[in-house]
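**Q** Sequence first, predicted model second:
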Amino acid sequence: MVTLTSLVRVDLSYNDLSGSIPEEIGAIPRLKTLILAGNRLAGIIPLSLGTSASLRYVDLAANNLSGAIPYFQKTTSLQLLDLSANFLSGSIPASLGNVSSLNYIRLAQNNLKGSIPEALASLTNMSMLQVIGLSSNLLSGPIPSLGSLSNLSRLILGSNMLQGEDWAFLTSLTNCSQLLMLALDGNSLNGTIPSTIGNLRNLIILALSRNRFTGEIPSTLGNLSQLNQLSLDDNLLSGNIPASLGQYQRLTMLNLSVNNLDGSIPSEILNISSLSLGLDLSNNNLTGMIPPEIGKLINLGLLNVSSNKLYGEIPPELGLCVVLSSLQMEGNMLSGIIPQSLSALKAIQQMDLSENNLSGQIPEFFEDFRTIHHLNLSYNKLEGPIPTGGIFANSSNAVMLEGNMALCQRIPIFSLPICPTTSASKRKINARLLLIIAPPVIIALLSFLCVIATVMKGKTTQPSESYRETMKKVSYGDILKATNWFSLVNKISSSHTASVYIGRFEFDTDLVAIKVFHLDEQGSLHSFFTECEVLKHTRHRNLIQAITLCSTVDFENNEFKALVYEFMANGSLDMWIHSRQHQGSPRRVLSLGQRISILADVASALDYLHNQLVPPLIHCDLKPSNVLLDYDMTSRIGDFGSAKFLSSSLNSSPEGLVGASGTIGYIAPEYAMGCKISTGGDVYGFGVLLLEMLTAKRPTDKLFGNNLSLHKYVDLAFPDKINEILDPQMQNKEDEVLCNLHLQNYIIPLVEIGLMCSMESPKDRPGMRDVFAKIFAIQEAFIQTF
C-alpha cells in the first residue's frame, strides 16, 4: 500500500467492509481524505493516522472500532476528525490540542471517559475549531473554558455525566460570536442558570434538558432572538415563567416540562406565532386559567399543559389553533363544558382531557374528526348519551370514558348503561341503526351483483385508476415548504440512502414524515424503487403506509425523489427501549403489556409478508429503529428499502441473490456464508428484536464479544436466572407475587420464542405463522388476566 504514491482520496463509506484498518494506510504520502464510515470495521485505529502529515479529512464513524484514540503528533493539516458511533474507550488525548488546523471534531457515541479539561485544555489554541461533538459518552467533571475558540459554532456535550455548577465556561463562551448550538442535555449539571446566558445572542438551539438545574429561569433568555428550539425540561427549575420569553420571533419549539414552575401561564409566550413544533408546559405547578391568547398560536402542532393545577374553562379561542394534531390537558382542574369551537380542530390526532372537572355532554362534533386516533375523556363529570359515529363506532382502545358516572349509551357498544328512551328517541335510534347497518349490507349486495355480472361477461374487472393516480400530487416546492427548507430542526433521522423530515403541507392539516432520498449515494435509487414496489403491493395495519410520492427535479434540475408517510407520533421502538440514548425521547417506559402488544403487532405483519403475500416478501432489515409507534402505540414496520420479493418478476435480480443488506447484530448468520435470502432471515431478526425488548440490551452491546452474543447471553440465564438479565424498568419489583406471575406465565414463554427464532441454523427456527400464533395466545392470556 505504501507504493500508492499518487493516491489522494479513499472513500469506501457505507459498504459492508469488515476486518481491521491496515496500519500501512497512514503511510501513503499524499493521502488527504480517508472516509470509511458506515462499515463493520473493527480493531483499533492505526497509530500511523496520528503521524500522517498529509491527512486533512478522517471519517471513521459508524463502525465497530475499539481501543483508544491514537495520539496525533504530526497531523498539522488535519481539518476534520469524525470517530463517532464506535466503541472507543479511554480518554480524549490532549495531543489533539496540537492540531491547530482542526475545525471539526466529532467523537460522539463512544465509551470515552475522563474529564473534559484533561482533553480539551490545549484546544484553546485551535482558533479554527467550529464543531465539538462529544455527546453520548461517559465524560465527567466540569466543562472547561473555551472562550478562545472564536469560530466555534456547535458545542454538543449531551448525554454524558458532566457535573458542577461553575458556569465560568459559559461566560467565556460570550467571546464565541458564531455559536449557534449549545447542547448540554442529559448530564448532571446543577446550580442556577446564569443570566449571562443571554449574551449568546446568535444561538439557534439551546438544549439544557435532563439535568439538575435549580432556581428561576433567567429573564435574559429572552435576549436570544435567533432561537429556534429551547429545551429546559426535566430539571428542578422553580418560580414563574418569564414573560420575556414572549419576545421570540423564530422559536418553533418550547419545552419547559417536568420542573417545579409555578404561577400562571404568561400571555406573552402565547404571542410567539412561530411556534409550530410544540409548546410543552406539562408536569409543573402552574395555576390560573389558560389565557385566551392561546388562539394566537395558529401554527401550533402540539400543546401539552397536562399535570398542572390549571382551572377555569377551556378557552374557546383554542379552536383557532386549526393545525393542532396533539392536545394534552389531562390532570388539571378544568371545568365547564367542552367548547363547541374545538370542532374546528380537524387535524387533531390525539386529545386527552382526562382527570379534570369537565361537565355537560360529549359534543357530537367528535364524530366528524377523521384523523383522530386517541381520545381520552375519562375521570370527568360528563353526562348523557355518548355519540355513536366516527371514533365512537367501536369500543376499541381509541376512546376512554371511564370515571364519568352519568354517561349512558344509545347503542350497546361500550360498557355503559343504556340511555332511557322515549318513543321519539326510539325512532331516532332505529334510524341511526339503519344508517350503521345498511351500508355494509348494501355494499355486500352490490359486490355480489358485480361478481355475477363479471361471470356473465366472462372476464375479470379492472381497477378504474392506477395506484399512482389515486395518490395526492405534491411538488418539490410543496416538500420544500413542508420541511421548512429541509431544516435540521425538522430532520427526524438520516441514513446513507435517505433523510426523514417531519412536516406539514400547506394544503393539508396532518403532520407527515417525508423521506428524501440521497440520489447521489449508491443504492439510494434502488431503495426508492424497492419501497415503491413494496408499498404498492402490501396492505396491513402493522405496516407503514405511504400517503404519496414525489418523483421530479429540484429547482436546479437535479433528480429528486421522496416518499410521504403517515407521521408516527410515538417515534421508533428503539427510542423506547433505549430512551437515554435518544435526545427528546419519551420519558415513559414500556410496560410488559405494551411489549407483548408490540411483539404481536410485528409478528402479525411478518406473518402477512411471509405467508399471505404472493410472492412472499422478506424485509431484510428488521430492527427496533424500523418499528414505528402510532399515537395509540400500534406498531408498524417501516423502511423497506432493503426488502426482496421471492420468486417474482418484481425483483430485478435473480431469486435468492446473496448480498442482503441489513444491520450488524440483526443479520442472519447464514447470509454471511453465502446462503440465499429466505424468510428465516427475518425470523432471526425478529428473535433478536424480541430478546432486545426484554433485556434492553442491543446485540452490539459492549458486553458481547467474540464468544458471547445476545442469544448466548440470554440462553445462559434461561430459565432459572432470566429475571437477573431482564430490563429492570419492565416490572414492578415491589410486588413479588405479581412479578413472579409475569415471569412464569408471559416472560419465560416469550424468551423461549426469542431463543428459538434466533438459533444459528435456519432449519432450527420456527416459521412466522407459528411464532405469531404463540405470541397472540400469550397476548390473549395477558389481556384476560389484567
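**A** Nice, I can see it.
**Q** okay, CA-based contacts and neighbour counts for the rest of this
**A** OK.
**Q** Next, the distance between the ends of stretch 265-277.
**A** 19 Å (Cα to Cα, to the nearest Å).
**Q** Sorry, wrong one. I was asking about stretch 553-567.
**A** This stretch, stretch 553-567, spans 25 Å end to end (Cα to Cα).
**Q** Check whether Leu606 really touches Met768, as I assumed.
**A** Yes. Here Leu606 reaches Met768: they are 6.5 Å apart, a contact under Cα atoms under 8 Å.
**Q** neighbour-wise, which of these two wins?
**A** More neighbours surround Leu606 than the other of Leu606 and Met768, with 29 against 24 (other Cα atoms under 10 Å).
**Q** I'd like to know how far that one sits from His537.
**A** 14 Å.
**Q** Then Pro242?
**A** Counting by Cα to Cα, the gap from Pro242 to His537 is 54 Å.
**Q** More neighbours: those two, which one.
**A** For Pro242 versus His537, neighbours defined as other Cα under 10 Å are more numerous around Pro242 (18 against 12).
**Q** Could I get the contacting residues of the more buried one?
**A** By Cα atoms under 8 Å, 6 or more residues apart in numbering, the contact list for Pro242 reads Ile217, Pro218, Ser219, Pro266.
**Q** got JSON lines for those, with neighbour count too?
**A** Listed next are the contacts of Pro242 as JSON lines, based on neighbours: other Cα atoms under 10 Å:
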{"residue": "Ile217", "neighbour count": "22"}
{"residue": "Pro218", "neighbour count": "18"}
{"residue": "Ser219", "neighbour count": "15"}
{"residue": "Pro266", "neighbour count": "18"}
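**Q** Quick check: the two most widely separated of the residues you listed?
**A** Pro218 and Pro266 (14.9 Å; Cα to Cα).
**Q** Now do the helices in this protein.
**A** 116-120, 168-172, 423-457, 476-482, 524-537, 573-577, 592-607, 679-695, 710-717, 736-742, 748-757, 768-785 (DSSP state H).
**Q** Looking at those, spot the one closest to Val10.
**A** helix 524-537 (20.7 Å).
**Q** how near is the closest residue to Ser172 other than its chain neighbours to Met568?
**A** Leaving aside its chain neighbours, Ser172 sits nearest to Gly147 (4.2 Å; criterion: Cα to Cα, 6 or more residues apart in numbering). To Met568, Gly147 is 41 Å away according to Cα to Cα.
**Q** put this beside the first:
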Amino acid sequence: MNLRQPTCSSFSSLTVFLFSSLVIFLTITTTNATISSSSYDYGNETDHLALVSFKSLITHDPYGALNSWNTSFHFCDWIGVTCGKQHERVTGLQLISQGLEGSLSPHVGNLSFLRVLLLGNNSFQKTIPHELGRLFRLRVLNLSRNKFNGVIPTNLSGCSNLEMLGLAANELVGSIPKEISFLPKLTFLVLDENHLTGGVPSFLGNITSLELLSLPVNPFGETIPDTFGHFKSLKELYLGVCNLTGSIPHSIYNLSLLNRLSLTENQLTGSLPLAIGEMLPDLTGLQLRNNQLSGLLPPSISNCSKLRTFDMNNNSFSGKLTIDFSKLTDIFSISLGNNLFGGSETDQMKFIDSLNNCSKLDRLILYNCNFEGELPSSIGNLSKQLTSLNLGVNRLYGYLPSSIGNLVGLTRLVLAINRFTGTIPSSIGKLQNLQFALLYENQFSGPIPDAIGNLSRINRLALDSNKLEGPIPLSLGNFYHLEALDLHNNKLSGNIPKQLLQLSSLTIALDLSQNNIFGSLPSEVGDLKNLIFLNISHNNLSGDIPSSLGGCTSLSYLYINDNLFQGMLPASLRSMRGLVELDISHNNLSCQIPQFLEVFSLQALDLSFNDFEGEVPVKGVFANASEFSIAGNMKLCGGLVELGLPKCKAKEKKKRRRRFPVFAIILIIASTVLVVTCVLYVLFKKKRKDQPSQSSTHERFLKVSYDQLLKATDGFSEANLIGKGGTSSVYKGVLENDVRFVAVKVLHLQTQGAHKNFIRECEAWRSIRHRNLLKIITSCSTVDFQGNDFKALVYEFMPNGSLHDWLHSSAHAPGLNLLQRINILINVASALDYLHNSCVPTIVHCDLKPSNILLDDDIVAHVGDFGLARFLGTSSDLNSSYGVKGTIGYAPPEYGLGSEMTISGDVYSFGIILLEVITGKSPTDDIFNEGLSLHSFVSMALLDHAVTDVIDKDAINVKSTKANANKVEECLASTLKIGLSCSTDFPTQRMKIENVVHELHHIRDALQ
C-alpha cells in the first residue's frame, strides 16, 4: 500500500514497504473475522447508511469495485469493507486504485469505529469533508493521488489516534493548519505535490513523534524552520521543490537518526558543515541537487558508511574533491555534475582511485565539474555494475584509458566536450551493453576502431567534431538497434559502407557530413525507409543520385549539397512526400527542375549552383522566393517575377503559314535580335542601378567570406560592437553592394559549446520561416587571415534593440505603452506556436528571454538566438542530455531536476516574460527573495484585486475615463492570469501556446 508512487524527492521504497506492512498489521489486528454473508442482520444501521451514502456520491466505478454493495450481501461482506467480529462495526474501508470518481461523502464521518481509511490513487474531487475529524479511532488516513481541492481540514486534530496521514498528489491549497501539530501519535505525514503555501510551518517541529515528513513539490517559500531540530525520531525528511531559501538550519544536523534527507530544487545557500558525516552517520540518501550551495564538499561524508544515494548536481561546490569513497561500500549513485570542483591541482581526478571499492556503484555523474587532467587508468576498476558514466563538459585530456573496456555493465557513456586525444581504444568494443555513447567534440584521431562494431545494443552514437580519419568501419553494420549516428566534422574517407545503410533501425538521424568521403551513394540507401534526417553534405561523393533514394519515404530532412553528384534528380524522389527541407546545392546536377517538387510541403529548398535548365515552377515552395534558391543555375527561365529570370521561349504552334522569302526571314530575325538585345541591355543596366543583386534578393542563400565581413564591420571595430555574450560578439555592419545594416554574430570558438550553438543556429536557419522569428541572412564558416577557425552568422539588423533594453533601460523612457506590449507578447507567442505546432520536427527554443527578443522599426518582436534549440526527434536530441538548460529566472524548474527540454519549458519562459513585460520587473530583481518570486508577487496581487499595484506604472496608464480604466484593469488582470497559467511549476498544468495566442488576441481587441 503506497501513499504515493515513490519518486526521487519522496520517501524510499523501504519506507513504502514499512508503511505497507504497518497498515496490513493494523488491518489484521483490528479485524478478527467478518460477518457471515448468510446473515442479513445489518448490525449498526448508522454504518450501513454511511456506506450507502458513500456509494451514492460515486459517479464512475470502471472496475466494478462497488458491485457487491447491494442488499444481497451484508455490508460487512462488501468489497473493501472490514468489520470487527464482536461489535459488527466498520473498522476499515480500503478501495485503493479502483478508478473511482466522485466526491467523498461527509457521512463517512459517522463510521465511528473506523481505524483505516485508504482511498488513494482514485479520482475523488471537491473538498475533504471536515466530518472526518469525528473519527477519533482512526489510525491510518490515505487520500493521496486524487483530485481533492480546498484546504486541509483543521479539525483533523480530532483524529487523536492518527498515526499516518497521506494527502499527497491532490490540489490542496492554503497553508498547513496548526491543528496538525495536535496529533500526538502522528509518525508519517505525507503532503507532497499540492499547492500549499505560507511557508513550511515551524510548529511541525512540535510533532516529536514524527518519523517521516514528506512535503516536496509545494510552493511553500520562506526558509526551513530551525524548530525541525526538535524531532526526536525523524528518519526521513523530504522538502524538495518547495521554493525554499536561506541556509540549511544547523539544527537539522542534530537529527542523528536521520537516514534520508532530500532538499532538492530549492534556492538554498551556504555551505555544509565539515563534520556532517559524524553528525548524520546513518544517512542512506543525501539529495541536495539544484540549489545554490557552495564551499567544500566535506570529506567527512566518507563516514556515512550506509550511504547509497549521493546527489549534489547543479550547485556551486568548489575546491578539490577529497571524499574517500572507499568507505562507502553500499553507494549506488553518485551525482556531482555542474559544480566547480576543478582547481590548479595536478591530481584532480585522484578520487577515482577511491571508488574502486564501491562494488554496488550504478551511476557516476560528473559532467561540467571543471575537472582538468588525465583520466586515470583506475577508471577501469570501477564496479562492473556501473551502468551510467558521465564525464562530459570538463577539461580532461590525454588518452582515453583502454581500461574503460572493463566497465562491461555500462549502458550510457558520455565523454563529450573534453580534450581527449589519441585513438579511441579498441577495448571500447567490450562494452556490449552500451546503448548510448557520446564522445563528440574531443580531439580523438586515427581510425574508428573496427571493434566498435561489437556494440550490438547501441542505439545512439555520436563521434562528431573530432579528428577521426580513415574509412567508416564495415562493422558498424552490426548496430542492429542503432537509431541515430553522428560522424560529421571529422576527416573520414573511403566509401559509405552499404552495411550501414541496411540498418532498418536507423530512424532518427544519420549524419556523415563534413568529411572526405568519396565514391557513389550506394543504392542500399533506399533501405532507410524510416529515417527522418539524412546529411551527407560537404563530401566528395559523385555519380548519379540513385533512384533507390526514393525509398526513404519517412525523410523530412535531406542534405546532399556540396558534393560532386551529376545527372538529373531521379523521378523516384516523388515518393518522398514528407520532405520539409531539401538541399542539393553545389553539385553538378542538370536537366529540368522536377515538377513533383511543387506538390511537396517543403519549407526550404536549395537548388543553387548546379546546371539546371528550363522553366522554374511557380507552385508550392516555388511560390515564395524566400523559401527556395536557384542561384548559380544560368540556364533557367520564368518563375516568379522577383527572380529576375528571362521569360521562357514559347513553343511554336503548328500552323500552316504562308512562306516568306528567305531574305525577309533573315531580315526580321536580325532586326528582332538587335531590338531585343538593346532592350535587354537597357533593362539590365536599369536593374543593376535600381535593384539589389540576386544574392541580396535571395538573402538566405547569400555567400559571404571572412574578408567581406571584416570590411562590413570595419575590421570588427569596437565602435561597431553592439553586444557581447559568453559564446559570441555581435557587430553592426553593411555588406558590400547592399544598403541595409546587418548584425554579424561572431562565435568565440574557444568557448565550450560555441561550435554546437553555431550548428544549432544553422539548423534553425534551415528549418524556420516566420515573420516573428529573427531572420538569418547567411552563415560563414571558414578560416581568418591567421588560419584560425572562424564561424559567424549574419542576421537582419533590428534597429530598436532588445525587449530587455526597452523594459529596463532609461534610454527608452517612457517605454512601451500597453498596446505595444500586448502586440509584442502576441508576436512572441505566435513565434512559439509556429515552432511548437507547425515545424517538423518540433523545435524547442530552450532559452527564451527578453534579451533574445529583438524589435524592428515598427516595434514588431522577432525571436532570435537558437544556439540552445532542441529539434525533437532529430540528431540534435543527442546533445540534450546535459549542459546549460536556459537562463536562471526563465528556465522552468523541471530543467533543474534533469528533465528533458520540452515545449512546456518554452511556455514557462514565455509566462515569466509576460509577467515581466506587464510589471516591468525582472524575475531576478532584488525584491524577489525570502520566498517571494515574480510569479507569487503577481499571484498575490490578483488575489487581493490589486492589479494596478504591480503593473509598470511608468508606461501603462490606466487613469483615463472610469469606463476605460475599468476595461484596462480587466485586460491587465486577464493578461497576468495568462502569465501565471504559463509559469506554474507543473508542466502538465501550463497553458497551451496556441490558446495563449487566441486569448491575447481577444485582449488586444478589447483594448482597441
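**A** Arrived safely. All values derive from a computational prediction rather than experimental measurement.
**Q** mind listing what's buried in stretch 405-418 of the first structure?
**A** Met405, Ala406, Leu407, Cys408, Gln409, Arg410, Ile411, Phe414, Leu416 (16 or more other Cα atoms under 10 Å).
**Q** hang on, I meant stretch 157-174 of the first structure
**A** 157-163, 165, 167-168, 170-174.
**Q** Regarding Val673 of the second structure, what is its secondary structure?
**A** Here Val673 of the second structure is helix, with the state taken from DSSP: H, G, I helix; E, B strand; the rest coil.
**Q** what's around the equivalent of Leu579 of the second structure over in the first structure, how many residues?
**A** Counting by TM-score structural alignment, Leu579 of the second structure corresponds to Ile348 in the first structure. Neighbourhood size, Ile348 of the first structure [other Cα under 10 Å]: 27.
**Q** same thing with Tyr681 of the second structure?
**A** Using other Cα under 10 Å: Tyr681 of the second structure sits among 12 other residues.
**Q** for Leu224 of the first structure, same thing?
**A** When neighbours are counted by other Cα under 10 Å, Leu224 of the first structure comes out with 23.
**Q** again, but for Ser548 of the second structure
**A** 17.
**Q** can I assume the residue nearest to Ser172 of the first structure is in contact with Ser177?
**A** No. Using Cα under 8 Å as the test, Gly147 of the first structure is too far from Ser177 to be in contact (10.0 Å).
**Q** Straight-line length of stretch 555-573 of the second structure, end to end?
**A** 11 Å.
**Q** for stretch 406-413 of the second structure, same thing?
**A** 13 Å.
**Q** now stretch 586-605 of the second structure
**A** 13 Å.
**Q** Next, the buried residues of that stretch.
**A** 586-590, 592-595, 597-598, 600, 602-605.
**Q** And Ser378 of the first structure, what's its match in the second structure?
**A** In the second structure, Ser378 of the first structure lands on Ser608 (TM-score structural alignment).
**Q** residue contacts, its match?
**A** Ile584, Ser585, His586, Ser629, Ile630, Ala631, Gly632, Asn633 are the contacts of Ser608 of the second structure under Cα under 8 Å, 6+ apart.
**Q** Also Ile116 of the first structure?
**A** Ile92, Leu139, Ser140, Gly141, Pro142, Ile143, Pro144.
**Q** Could you double-check that the last one sits in contact with Leu120?
**A** Yes. Between Pro144 of the first structure and Leu120 there is a contact at 7.5 Å, judged by Cα under 8 Å.
**Q** Please name the nearest non-neighbouring residue to Lys647 of the second structure.
**A** Of all residues not flanking Lys647 of the second structure in the chain, Gly638 sits nearest, at 4.8 Å (Cα to Cα, 6+ apart).
**Q** Distance check, the residue opposite that neighbour in the first structure once aligned against Gly389 of the first structure.
**A** In the first structure, the residue matched to Gly638 of the second structure (TM-score structural alignment) is Gln409. Taking Cα to Cα as the measure, Gln409 of the first structure falls 12 Å from Gly389 of the first structure.
**Q** And for Leu237 of the first structure?
**A** For Leu237 of the first structure, the distance to Gly389 of the first structure - Cα to Cα - is 44 Å.
**Q** Neighbour count: the two, which is higher?
**A** A count of neighbours by other Cα under 10 Å puts Leu237 above the other of Leu237 of the first structure and Gly389, at 26 against 16.
**Q** Can you verify my assumption that the more buried one contacts Leu261?
**A** Yes. With contact defined as Cα under 8 Å, Leu237 of the first structure counts as touching Leu261 (6.3 Å).
**Q** picking that back up, of the contacts of Pro242 of the first structure, which ones are shared with the second structure?
**A** Using both residues aligned by TM-score structural alignment, their matches' Cα atoms under 8 Å, the second structure keeps these contacts from the contacts of Pro242 of the first structure: Ile217, Pro218, Ser219, Pro266.
**Q** can you pull the contacts of the second one?
**A** So that's Pro218 of the first structure. Pro218 of the first structure touches Ile193, Pro194, Ser195, Pro242, counting by Cα under 8 Å, 6+ apart.
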